[in-house]
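Engineer: predicted model and sequence below, questions to follow.
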Amino acid sequence: EALGLAFQLSDDIMDVTSTAAELGKDPGIDMKEGVYTLPVLAALRRGDRATELRDLLTGGPPEGDRLERALDIVRDPATLAVARTAVAAEVDRAKGLIGRLPAGPARTALVQLAEFLAVRCGARQG
């Protein structure tokens, strides 16, 4: 569960921070589909820009210029730090659980996967 949650949160961050070339799809797809993930929810809790983001989302899922502006707000470093902290916490939880498994290639691979998820979204340095 912890590894799956770390993956999902990492993916949510990538959806708002990566380019189309990096993702293989346009960024902001979740928001465009009306799925408001942790980075969006964190941005909605933060000060002046939260009001603007709320206004952008009120008329339904944003598209075009509204989507670009919403992504700009969600990409705020302090907002992303909240989401990245959540990824790091889930990675640590996953690694603690994985550590209970017998030593061997499977355990090593799971630890590497967990660490990759944290690095992938910027929650940890590689």
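Structural biologist: Here it is on my side, so go on. Numbering: from 1, shown residues only.

Engineer: please count neighbours and contacts with C-alpha atoms only from this point.
Structural biologist: Noted.

Engineer: pull the residues that contact stretch 40-55.
Structural biologist: 70, 73-74, 76, 79, 82-83 (Cα atoms under 8 Å, 6 or more residues apart in numbering).

Engineer: how far does stretch 68-75 sit from its chain's centre?
Structural biologist: 14 Å (Cα atoms, centre = their mean, to the nearest Å).

Engineer: quick one: buried residues of it?
Structural biologist: Neighbour-count burial for stretch 68-75 flags 69-71, 73-75 (criterion: 16 or more other Cα atoms under 10 Å).

Engineer: residues contacting that stretch, please?
Structural biologist: Under Cα under 8 Å, 6+ apart, the answer for stretch 68-75 is 16-17, 28, 39-40, 43, 49, 53, 56, 62, 80.

Engineer: for comparison:
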Amino acid sequence: MLLPAGHPFARRPSLRLDDLADARWIDAPGVGLPLTAARASVRYDGTDLLALCALATAGHGLVLLPRRLAQAARAGVAVPLSAPRLVHRTELLSPGTPTGVAAALAARLTAGSPV
């Protein structure tokens, strides 16, 4: 979770999604998963991740990001989500055996190397 520095939960070691049931969220379908209208208080139609982070750290709403992205934000506090456990998965789909750059990427992904 990317929170403004002054958010009441910013000093916690981790958060549960249930803790944030009544929070204001930013719906940013161009950057992340779209939220239901009932949960979102602000909608961001852009695709700039840094702009989304700026909105969150300015207090306009919360965003759930992969830890590496939340920690790379220029402001705010990244607090890990402890429950539920979320998993980010990358899949490479190919109609045959990958070649060239796709083969190199597939090799890195299967080796567990960061991309």
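Structural biologist: Perfect, I can see it now. The structure presented is a predicted model; accordingly, all values stated were derived computationally and were not measured.

Engineer: drop the TM-score for these two in here.
Structural biologist: Once superposed, chain against chain, the TM-score is 0.30 (TM-score structural alignment, normalised by the length of structure 2); 63 aligned residues with a Cα RMSD of 4.7 Å.

Engineer: related to what we said a few turns ago, of the buried residues of stretch 68-75 of structure 1, which belong to helices?
Structural biologist: Members of these lying in helices (criterion: DSSP state H): 69-71, 73-74.

Engineer: what about Ala106 of structure 2, which helix or strand?
Structural biologist: Assigned by DSSP states H and E, Ala106 of structure 2 belongs to helix 100-111.

Engineer: how about the buried residues of stretch 68-75 of structure 1 in TSV, adding distance to Pro105 of structure 1?
Structural biologist: What follows is the buried residues of stretch 68-75 of structure 1, written out as TSV (distance: Cα to Cα, whole Å):
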residue	distance to Pro105 of structure 1
Arg69	45
Ala70	43
Leu71	40
Ile73	42
Val74	38
Arg75	37
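
Engineer: what about Val101 of structure 2, how many residues nearby?
Structural biologist: 9 (other Cα atoms under 10 Å).

Engineer: and Val42 of structure 2, that's in a helix?
Structural biologist: No. Under DSSP: H, G, I helix; E, B strand; the rest coil, Val42 of structure 2 falls outside any helix and is assigned strand.

Engineer: now it. Nearest residue, chain neighbours left out?
Structural biologist: Closest residue to Val42 of structure 2 apart from its sequence neighbours, by Cα to Cα, 6 or more residues apart in numbering: Ile26 at 4.8 Å.

Engineer: check Arg93 of structure 1 too.
Structural biologist: Spatial nearest neighbour of Arg93 of structure 1, excluding adjacent residues (Cα to Cα, 6+ apart): Ala2 at 6.2 Å.

Engineer: Leu2 of structure 2 against Ala70, yeah?
Structural biologist: Yes. Using Cα atoms under 8 Å, Leu2 of structure 2 is in contact with Ala70, at 5.6 Å.

Engineer: between those two, which is the more surrounded one?
Structural biologist: Leu2 (26 against 23).

Engineer: give me the neighbour count for the closest residue to that one other than its chain neighbours.
Structural biologist: Spatial nearest neighbour of Leu2 of structure 2, excluding adjacent residues (Cα to Cα, 6+ apart): Ala78 at 4.7 Å. Around Ala78 of structure 2 there are 26 other residues, counting by other Cα under 10 Å.
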